[in-house]
Structure formats: C-alpha cells, structure tokens
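[1] Got a predicted structure here, sequence first:
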Amino acid sequence: MPLDDTRPLVRTPRPQAGEGFMGYLLRVSEANGCPDPYWLLRALGCSAYALATSGTLKPLADALSLEEVSLEALRHAPASDGPGSRQVRFGSGTVHRSAIIADRSRYCPICLAEEGFFQSVWQLKPVTACPKHGVQLLERCAGCGRSVSWRREELFRCPCGHDLRQSTSQPASPESMALSRVLMGKLGNPLHEVADPALLAEAFTALELADLVDHTLFIGAYVSGRGRGAGRQTMSRLMGDAGIDVFQRVAVILADWPKAFFALLDDFRRHGGEGATHIGLEMEFRSFYAALYSRQFRESGKLGLVRGAFETYLRNHWRGGFLGAKNRRLADDLHDRQRYVPLAKAARLIDMHSGALEREIRAGLIEALILRMGSRTLIMIDREKLEAYRLNRDQMVGLFDARRVLGLSKSPFLDLVRAGIAKAVRGPTLDGYAYWTFRKTDLQQLLDTILSGVPESKPGPDHIEYRKAVRIATYRGLGIVDFVKAILGRNLRVAGADPRAVGMERCYFDPDEFLAFASGERPFANWTASVEEAAAQLGLKSQVTYHLVRSNLIRSVSVSEGGKISLRVPLDAIREFETSYIPAAELAVRYGTSSRHLAAVLQQHGIVPVTGPTVDSGRQYFFSRSRLAMRDASEILEGIRSRIDTA
C-alpha cells in the first residue's frame, strides 16, 4: 500500500559525502522499517527503474524533504539526453554504464564499520581495493557465501543474519590499490596515503575518468580471453573473486606498461596461432584487433593508449606477418616502420631479386624468420639485419668485377683464388655456391700490398711491362701464382707503377732482375701432367677433363715444350680438385639411384651442381663436397636412400 503523499517519512537521514544511491536508499528504508529499498520506491509511487538511470525521483525527494537535484547527483543518470547514450554520470565524471555494479553491494568491511555507509566508488568495477586499509573489496557474505543484494532489510546485515562489518578481507596488491586510488581521486574522493599512485604508468594517471575506465574495461575483457575477448556482457556478469582477479591483472598491466601489455599480446599469438593455416592480424589477435579498430572506438578516438602500444608492438615485436598497404585502420606510417618485412618487400628495398635473396637466406648469409602455415611459407626479415646485409653486400663483387680490380683475366685470377692469395667470401669450392663472391676491400688490400712502396711513374723503354713479363714467365713454366708469390715475398721487385694502367698491369720490372727471377724455372714434367694424364688419374674421360679445365674447375698452366706452348695440369691441382668436388655418378652409386635423378632432387632443394648438362652443358654433374657436407644436403641424400629402400 502506498505511503500517504501528504505525510513525509518518519526518519529522513541525510546523504553522506561520497555515499552511493542504493546504499542511501537502503539506509532510509531500514530507518523507516521498510522491507527493502525497492518496496520503499514502490510505496512512494516511484518506478523501480528509477533507481538505475531513468524515471522521476520527485516523490522520493518530497518524502525526504530534499531537492530532487540532490538525489540526481547520487544516481547514475544518463550523461546526455540523446537516444542510445551509454555514458552515465558517476560522481564528478562520466563512465560507461557497464562499468557500474548496480544489483549488489560491494564493500570494505573496515570502512563500513568506521563510516557507517556504502561508498559510491565501491560500485565502480575497476575499483577492487580499499587504499585506506589495503584490503580487497568484498561482494559476498562471509556467512552464506552469496552475493550481497540490495534487496535486504538491514544495512549492515546479510539476509542470512551475518554482520558484514565482521567480514575479513584479503590484502590487496599494490597495483590494484594504486589503480583504485587514482580512480577515487578522479571521482573527487580524498586520496589515501597507503597506496602509491606512481605504481601506475603516468600515461594512465593523466587520463580523464571515462577514458581510464574504458581502458581498464577493454583490457579486462581480453586479459583472460586469449584474444577472443570476454565482451562487455560477460564482464558485467563477473562476480566476486573472478571480477577482482580480472581487474587486479589489469592493474598489473597498467603498472608495467607497455611491457606487460606486450606480454599479453604474445599470449594472444601463442593461442591464436595454434593449428592456424593462415597468417595476419585477425588470425593472431582475433577479436581483440577487430574490436580495437572498430568504428565505435576509431571515430570517438577512445582507447588511444592501447592502440598506440599495439602499433608499437606491431612495428617492433610482431613477427607473425606483414601489414598490407591497403590496411587503413592502422597509422599511415606504420607500414614503412614495421620491424619485420616480407621477403618480396625486403628484396625491393635492397634492389635484389627475391629468389636470390631467398638463396642467401637458405645459405645462412642473412638471418630470417621462416613461418610455415600448412603448405604455405612466409619469410620475414628484420629491417636492421637487412640493412646490415645490404651494407655488407655493397662491398661485395662477383668474379667479373673482382678481375677488373686486379686487372686479370678469368683463368689466372681463379688460380690466385685457389692458391688462397685472392680471398673469396663464397664460391663453388668454399660453400657450394654457384657464383664466386669477393669483398672489394680484400682485393684492394692485396693490390695495395703488391704495390706497397712502389714509386708511381711511367715505364722507360728498357723496362719489362706486366703483359710481357707474364708471357716470359709462362714460357718458362711459371704461373701467375709463382709470379705474385715472388712479388709478395720480395723475391721479385716491382720497379714502378704505371699511373695509366689498372690493377696489376700497373707493374713493370727491371729487365735484369726479372730475367734472373724467370731463369729459376722448374722442369714442367716434374710438377705437371697433361690433360689426358690428369683424366687417367681422376678416372674421367678426356673430354670431361678438358671441359673441367676450360671451366677453371681444374687449374692449369701454359708451359713451353719443344718451342711450343702447351696446356698442363699441376699435380697439386689434381689433388685439389679431388678434395673439392665429387661426380654425381659416384654419389648415385652410393645412394642407389641414377646421377640424373640425384642431380634433379638436389637442385629442387637449391643445391646446384658446379657443372653439368643443365648448368654449363658439361658432360657430367659435379657437386661441391663442402656444400654436400652441410646438414640439409646430408638429410636430402639420406632421404633419397630411404625412398629407394622403401620402394
């Protein structure tokens, strides 16, 4: 039965500073002997929904002899009159209505005993601790274990009879106390000296109340959802220890921002990538990414700190994919600042073919991340390592340019390489790489050593210039290796350096000194073999051996024999070839297959022969022994054997 409109309530306690609307109603209800605050509202002719966000409070204000506006200040009314508004007033600020606990009591038992009322700030979900007493807020009765509903008769007593002031609460973490204290301060509550707000990242303490609450709610929705997200509805239903645990974890993240946030994103990726057959932001970060960049948040500018930290993570830490140029959700410059770039883009950045760059990666010359997603493979390269590779590569030259530095033709230059005088970085006899690669500085250092202390001037008419010196030395059975070793060993003096020439062609010699050097020739029969004799020692056909000589895989020299210049193979060059290369035919016998099939399988896996029918029209396939000794090549060869055995 409604109360008499003309007769005010018998007892009309005044609201306390910081008191919550429902706590105040319960206190009024108890003072006037009503069963619960809902009964009181109905008796006064107020809608039950008035306690939430809408409806008139005039009957209640009149019964309490208060101005309606003073009650409106306690109630969480809509912040605007527009349709669909979800922001409500809370203290001196506004928050999203899902951030408020409206249907049950939350409390600090010590504050309840000391102050005698329920504080409004306790109803804000991210506030999980009492900074004054350093304890967690409670939502359940210690007597019956049930949530403490507002639908009860006594302010301090649960319907089960337990006195809420006698409950015991657990100590709160420093982080959750710091977050609660900052939120209380933004609501106009006095700050307590127990909690340290410095535990919270400064970027968050500077936010307005609504923004700070939005950040905590959003992170809380994903803090245990493994990237799928709990959503506002699930978050609104979290009760007791579950809700407190979520926001304590959020407080820890805000205290160690952005490091702890990056760890949370790593957790998303670990769970999002399990069994995945696709890559990208939506696969790895799931609904977190979609929600963060939804129109709701992008157009309003909310969650700016989360978006900024997320894009920093993508730029500096994410290794799970690349950002497409058409992605307009992210910052405009993020695509060009991402730490890891895909193979094709990396190749464009250093003006290199993607296939060649991939071969460099497979050979271990540049570190990369290789992500296998089912039948697909994504190769990602760190920008810093790519730039270091580019700078190093700019100092590299191939065989053609290396010869130009020393001013030598192909055959004598490769003789210097095999003798270890001209040092190669990569090549067929070093690591099985099909192309010789040299460092410019190494070649220039060799040339500088040869010309060290040599005066620069034009040669005189009696001097022996470089090309003539080579012809004389070759005729007398001396190769380029003997020639250069004599210069480096100071057994042959370079008389001067011609400024008009390039490389070693700058060298010219005193005729008496050079002829004295050249007269010390060795009988070629003691240290060389004919090509046919070399073929017999190697167990190869003469035509195959001639091709190997022409390809400079077998080192040769030109010697004077009976007044004619003939092609000879040094005996040490034969031993050098045997230790550096192996014919595919020999491997085929060892692994029970044909040489053509073995070569095809190895080439499919990027292991290219140094010569053969498909390489340089050679008669037989030969492979570098050092390349085949690598782990991947050994596994491929064993795989051939196992397939043959199974068949």
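    Structure received. Numbers count the residues shown, from 1 in each chain.

[2] use CA for all of it now, contacts and neighbours both
    Fine.

[3] tally of neighbours for the closest residue to residue 357 other than its chain neighbours?
    Nearest residue to residue 357, sequence neighbours excluded (CA to CA, 6 or more residues apart in numbering): residue 347, at 6.5 Å. Residues near residue 347, counting by other CA atoms under 10 Å, number 19.

[4] And the nearest residue to residue 570 once chain neighbours are set aside, how close does it get to residue 538?
    Distance criterion CA to CA, 6+ apart; nearest residue to residue 570, sequence neighbours excluded, is residue 528 at 4.1 Å. Going from residue 528 to residue 538 by CA to CA, to the nearest Å gives 14 Å.

[5] Please say which of the two ends up with more neighbours.
    residue 528 (22 against 15).

[6] I'd guessed that one sits against residue 575; true?
    No: between residue 528 and residue 575 there is no contact under CA atoms under 8 Å: 11.8 Å.

[7] contacting residues around the residue nearest to residue 570?
    Neighbour list for residue 528: 568, 569, 570, 571 [criterion: CA atoms under 8 Å, 6 or more residues apart in numbering].

[8] same thing with residue 185?
    residue 191.

[9] Which positions in the host helix or strand of it come out as buried?
    Here residue 185 sits within helix 174-186, counting by DSSP states H and E. For helix 174-186, a neighbour-count test (16 or more other CA atoms under 10 Å) marks 174, 175, 176, 177, 178, 179, 180, 181, 182, 183, 184, 186 as buried.

[10] again with stretch 43-55
    43, 44, 45, 46, 47, 51, 52, 53.

[11] From those residues, pick the one nearest residue 408.
    Checking those against residue 408 with CA to CA, the nearest one is residue 53 at 90.8 Å.

[12] try it against this one:
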Amino acid sequence: MHLINRLTPLPYESMVGLLERLRRANHYEEPYWYHGFLPKPIPHNINALRLATHYRILAELTGISPERLAACTIHRFVPAFYPEEELATLVHEYGDSNIPMWKWSDTGRWIHSSSVHKVCPLCYSTDQTFFAPWQLRLITSCQKHQVMLVDTCPSCQNSLCITISSGTCARCGKPVHSFPTTSISNHPASLQLTNLLWSAIECGSKPYSPASLSIDANNPLHNMATCTLFTFLWRGAQLLLSRDPNNPIFNDSTLLIPLVREGLYITLQQANVNLIHNMLTAMWQLLQYWPETWHMTLDRIAATEDDGYARFPRMLQTKFRGGEWDWLHQSWMAYMQVRTDTDIVYPWLRYYRIAQRLPDRQFPELLSQREAARRLGISEQNLKTHIASGDLRTTRPPAQNHKRPWRLIEAESVKQLGLARKTQLSLTEAANSYGVSKEQIVALVAAGLLQATSGPLVDGTSTWCFSTKAIMDSLTALLENVPIRTLPSGFTNEIWDLLRVQRTLSTIGIRLPHLLALVQEGTLPTYRAENTIGLHVLWWESLAVLTTLSQFVQAEQPVMLSANMVCERLECKPTTLKHLVSTRLLMPIQVQDPTKPKDKRRQVYDERDVISFQKRYITTDIAAKILRITPITVQNWARAGRLTALMGPSIDGSHIYRFDKTMLAEWRYQRLTFGEALKFLGVSKATLDRWVKQGKLIPLNDMDGKQRWFGREDVVRLQRFSTHL
C-alpha cells in the first residue's frame, strides 16, 4: 500500500513535520494517521524511530527510501555526539536497523522530549513544518532567518507545547507563526555561535574546524571532535559560572540577552533557550580567543582560592576525564609553567606537581623540598640555605602568611647543584686532604688561611663545605716558598714532624694557624721532604724549633704551676700526671738548678699548657652536652667501655673522667639515634621499624640493646638506596 500524494522531505525536516505534511496532502483527519500502518510497539517520539520494520513500512507508504527517512530523525546527529571509536558499537547495540542510533541514556541529556517544542516562527510560517535540529538542546537559533528559537509561549508564558495538526499553542491556542522573534543579526558572537553549532551537527565525529570562523592556527578547535566541543561548551560554562560568575565573558554587554543570575546552577535539561544561548556564547568567546582568555580566567580564579578551597584543578580533572581532554589539561599546565614565578598560583602547585607525573607531560619536573634534599644527600635545613642563596630555582612562596609555606623546586636546578657538590669536600674530606684534624681545619678557616664554600663561619649553615681548588690553592700558598730537602734518616730527636712541633709550640699557645703563618713568613725554618703538596711532608730541625720556642718564652713570661697544682686543676692523681707526661700530652719544663742532678731537678708546667689540655680533654659534664645525654649515662658508658676515657675512677683512680673532645665528637657524629635516623631519612616510625625488621638497617651492637643506635654510613647508604627506588 502507498499514499496517493507523495512529498519530498525538506532539508533538515523532522519525521514529525514530514508526516504532518503528508497528512494534510492526503487529507487524513487523524493526527496520528500512520499508527494504523505500523506494527506495535510504536515509539512515543516518532522522531526517534528505531525499528527497521517501521522504516520499511513508511518507505513503502511514502515512496521515500529508509535511509532518507532515517535522515529525518534525531539519529542523523549521532555521529556528531559520539566519539568515532564508539560509533561502531552503536550500530548493533539497539534495534535491528543498520544505522547508528542514540543510547536511551543520552537522549534525555541532548534531546528535547516529545512534549516540549522549540521552533523558529519564521520557518514555520513559510514551510508549515518542523525541523530536526530544533530538538537538539544546544541549537538555540535559526541559521536561515538569524533569529532566536522560541521555547516559551509569549501569550500564556508556559513552556511551549504545540498542537501539531493546527500549529498552535496547546495551552492557549496562539498560532506559532504569530510568535515574536529576537534577531541575532546585529550580534556577531551569536552569529558565529550559530554557524559553529549548525556546522558541527553535520560534521560527524571527525575534528571540527569551520573555515568561516576566524580563529588562530593554534586554537584547539582545529583538532577537536564535535562531541568534545559540545561537552566543553556546556560543562565548561557550568564550571566557570560556579567559580567565576563575574568573569567578563558573562558580562551583559557581550551577550545577546542580559543574563539572569538567579538559578544559574541548573542542568542542561532545566535550562531555557535564552540561558543556554548566553552560556554557549560566553564559552565561544573564551574558545575564540584561546589561550589569552583562558589564562585570564585562570588568573581570576587562582586569585580567589586559598589552601582550604583550592579545588579548581581537581574539578578540571574530575569533570574532563579521558584522552580527548589532553589539550585542556596541557593548556592548564602551560599556564602553570609560565606562572610558577608568581605567588598567585601557590594554592595550585600541589595539583601541578601531581599532573606532571602523568604520562606524556613535557614540562620541567618539580620536586618537593624533601625529594630535593634526598637527591642532594643533605638535610632540608641545609636545602633552605641553598634556596635562600639562589642555588636552586623554586616557585614563589605565597603573599599571605601561611602556617607552613612551602615551595616546589625545579629538578634540573637540583641536578646542576648536585653536579657542583661533587667537586666539593666535606669537613672530614678537607681534613684528610690537608693532613690535619677537623678542628684544625676550622681554625685555619677562622685565621683566613683556608677559604670555605659554606659553613658556620661563612654563611651560618651547620655543614662545612670546601672546594678542591680552595684546598690546593691554600696549600700552594703555604708551601710554595718552603725549600725541598731530603729527610736525613727519618724522624728522630733532632728531626721533628708536624705533630711533635705542634705539641711543643702549643705549650706557649702557638696553634696550627700561627705555626703555618710562621712557616709562610719564614720565621721558623721549615723543609719539605719531597715535591708534594701536603703538610705531611714537612719537617723541622729540633734546634730551630726550640730556638723559636725560647724566643717566644723570653718575650712572654708564662705562669708556672707545680705538679700538685696541676693535679688539683685536673682532679687527677700524681701517677696519672706522670702518665700524661710520658705520653707527651703534657710537657713539663725543668727548673734550671745547677746544685741538683739533672734527673732530680724540679719540673713545672706552663699554665697555658694546662688550660689547653683542659679544653682538649673534657670532663663528664661537657661530654654529656656533646652527646646530648646525662652525665650519669656518660659515666656508665665509660665504665662499660662504650666510651674511651683518658682517665677516670675506673681507669686510674682519678676523681673525674676525661675524654678526648675530638674523638668523642667523631664518635657521636658517626652514630644516629632512632629519632635522628627518622629525621635524616624523612620516614615514619613504622617505616623505619619495618626496615629494621627486614634487615635493611641493622642497629649497632655495642649499645647493650637498651637503645637502638645506627651507624651514619649505614643510614646514608639506605637513604641513597630508597631515593633511587
């Protein structure tokens, strides 16, 4: 069976409009005349026809091919709303037809229901039909007549519901062709938006770039699929209205119709034509002048966010997920890259650092202060010194006062500083290179004979640092005028090494810096055993040293102390004093008395030597402060043999213990308590406990198991291992 009077569908005509024109042409009285020809079930919305059986029957009735009939339904727009990889699944997912169809779950989002109508009164007046694009929620204007579509009856002010057969409002009966219209011909942004959307719905799923729109060559619209465009226009407008409602893109002067700001935060299904048009126009202006308008918008949002409400980057990540949004996230990261030297983006730095770890991110890596300190093998406190000195490139701290302000550090600057630090020497390494103790190195720095890169006397940092060049330059300056002479026959009573000369001259208060100054000035005759840079090759004739000693003694008369007075000051027994003399830790001076034999002459001690001894060999109280423990614990450790004492009650019966200050400080430096190890590694107590149980870090076994102490070298080794995991 077929109809007598057949018609050809108009461009963009909907199935409802075509069937209504066929009804009038064939003089059917029933509005739904085609129900008698179609098998059940018949869809309520004939514009969403799905069954192939219905298409075949209508094709036989009207003489129009099933493919042409399908073009009158909303399914013709499916390629513009779905990604290309998803279209293949839509063909076989619904119905038995051979064309891609809408998912039922998506029709309510993008398509008006059959009970709600939206029309162009001028189109209906001339063609007496309805067009398929009117059913799309994002289509808000007529491309042909350049007017806004109407979705509200101007007479009864209700949502428009049209009686199809009469072309009037179903509620008040006002004819559709008499509805007033709003022109967009004098509003360029609305015209451009209309051109954009009407072109997009016919573009399919391929990247959309209309030639008629003037946009920059780098605009993301050139590579954006239409489904991405539609989502971005509406979802982006919702997001910006919630975070920056006063953005200039929402200004009434840039919109066709003043924006009613009450009830803005509604869904696409709830919005009317005017609101949708305004929001899409605003987003088109944002997209048209991309990325300048986008960066301006981010500046405005960042300026209003604080640590407690810094959610915009997270909202971007949540609302725009998937590979099709890489261009948006890359643009946000590009904005952050050029703004990291300002304090405006401080609340977003954490999100920026997380985003950098995602694959395919081509921006310079940023590190936290803890990560940077681990890579450099220094403490976070020392890291702050490098930041303050400009050695590391960092983000700017916040302008307001924060309880815990922090920065991100460029990984490349950390790498460069690490390479520079490899040419630097620690205090221990500098002492080994110089051939002296660490205390003497500090004394040389204080005397100006050695230049340090950093340290307590240089920039206030707690860690000493020296360059190899500074060590060599200092030694060269000290030794360049010292003649080379072969050592006669090793060190004897007539030929002295540096250690013996230091001990001898220390009795009159001459320390290493003063001694080297005498060598450099030529006051004290000195020789080098070989042409090598280092203090270990120096030697002296004993006569020259004693002559220098006598010259200083004559110039300054020291205070002499008897043996009993020295024992009282040192709180030791005479036998202990004899032991100190035999080990040359204290050097007595024999009183010249010709009436007595040489071995019976009275011995006295220079008060300066005794004071120097007391400074170097410290008591229990001072040792307790260095070790950060109680004096009782120091005594217990000395009795247990954990600490090596020079003298004491359990050693020689002396009243007090005395310890070598240098050795004690070195002993303490090489050990870390459990709490110190936690701070050094920057981990939690549970993590360190687990590492100990796993055998990654073994406590020292000389502390009797009461406390867990760790070797510094073991902790440093574990830190380097954990950093490279």
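    Alright, I've got the coordinates. All of these numbers come straight from a predicted model, not from anything done at the bench.

[13] Let me know the closest of the contacts of residue 528 of the first structure to residue 544 of the first structure.
    residue 569 (14.1 Å).

[14] Determine the number of other residues adjacent to that closest one.
    23.

[15] wait, isn't it in contact with residue 534?
    Yes: Residue 569 of the first structure lies in contact with residue 534 (CA under 8 Å); the separation is 6.9 Å.

[16] So what would you say the end-to-end distance of stretch 554-566 of the second structure is?
    23 Å.

[17] just stretch 273-289 of the first structure next, same as before
    14 Å.

[18] which parts of that stretch are buried?
    273, 279, 281, 283, 284, 285, 286, 287, 288, 289.

[19] tell me which of those is nearest to residue 356 of the first structure?
    Nearest to residue 356 of the first structure among those is residue 279, at 24.3 Å by CA to CA.

[20] what's next to the helix or strand residue 24 of the second structure falls within, contact-wise?
    According to DSSP H and E, residue 24 of the second structure maps onto helix 15-25. With contact meaning CA under 8 Å, 6+ apart, helix 15-25 of the second structure is reached by 5-7, 9, 29, 31, 33-34, 46-47, 69, 72-73, 128-132, 164-165.

[21] And that helix, what's buried?
    Quick answer for helix 15-25 of the second structure (16+ other CA under 10 Å): 15, 16, 17, 18, 19, 20, 21, 22, 23.

[22] Repeat that for stretch 480-498 of the first structure.
    For stretch 480-498 of the first structure, by 16+ other CA under 10 Å, it's 480-485, 488, 492-498.

[23] Restricted to strands, list those.
    Residues of those located in strands (DSSP state E): 496, 497.

[24] Can you show me the strands along the stretch 301-450 of the second structure?
    Per DSSP state E, counting those that start in this stretch, the stretch 301-450 of the second structure carries strands over the ranges 366-367, 409-410, 424-425.

[25] For residue 635 of the second structure, find the nearest of the ones you listed.
    Nearest to residue 635 of the second structure, of the strands of the stretch 301-450 of the second structure and by CA to CA, is strand 424-425 at 35.3 Å.

[26] so how much does that closest one differ from the first structure once superposed?
    Compared with the first structure after fitting, strand 424-425 of the second structure deviates on average by 4.2 Å (mean CA distance after the TM-score superposition for the first structure).

[27] now for that strand, which elements pack on it?
    Contact analysis of strand 424-425 of the second structure by 3 or more CA pairs under 8 Å, 6 or more residues apart in numbering; DSSP states H and E lists strand 466-467 as its packing neighbours.

[28] What about the alignment partner in the second structure of residue 239 of the first structure, how many residues nearby?
    Matched by TM-score structural alignment, residue 239 of the first structure corresponds to residue 272 in the second structure. The tally of other residues near residue 272 of the second structure (other CA under 10 Å) stands at 16.

[29] Residue 272 of the second structure and residue 139 of the second structure, how far apart?
    Counting by CA to CA, the separation of residue 272 of the second structure from residue 139 of the second structure is 11 Å.

[30] Then residue 101 of the second structure?
    Distance, residue 101 of the second structure to residue 139 of the second structure, by CA to CA: 19 Å.

[31] Looking at those two now, which is surrounded by more residues?
    residue 101 (26 against 23).

[32] would you say that one is within a strand?
    No: Residue 101 of the second structure: not assigned to a strand; according to DSSP: H, G, I helix; E, B strand; the rest coil it is coil.

[33] SS state for the residue lying closest to it once chain neighbours are set aside?
    Nearest residue to residue 101 of the second structure, sequence neighbours excluded (CA to CA, 6+ apart): residue 75, at 5.2 Å. Recorded secondary structure, residue 75 of the second structure: helix (three-state DSSP).
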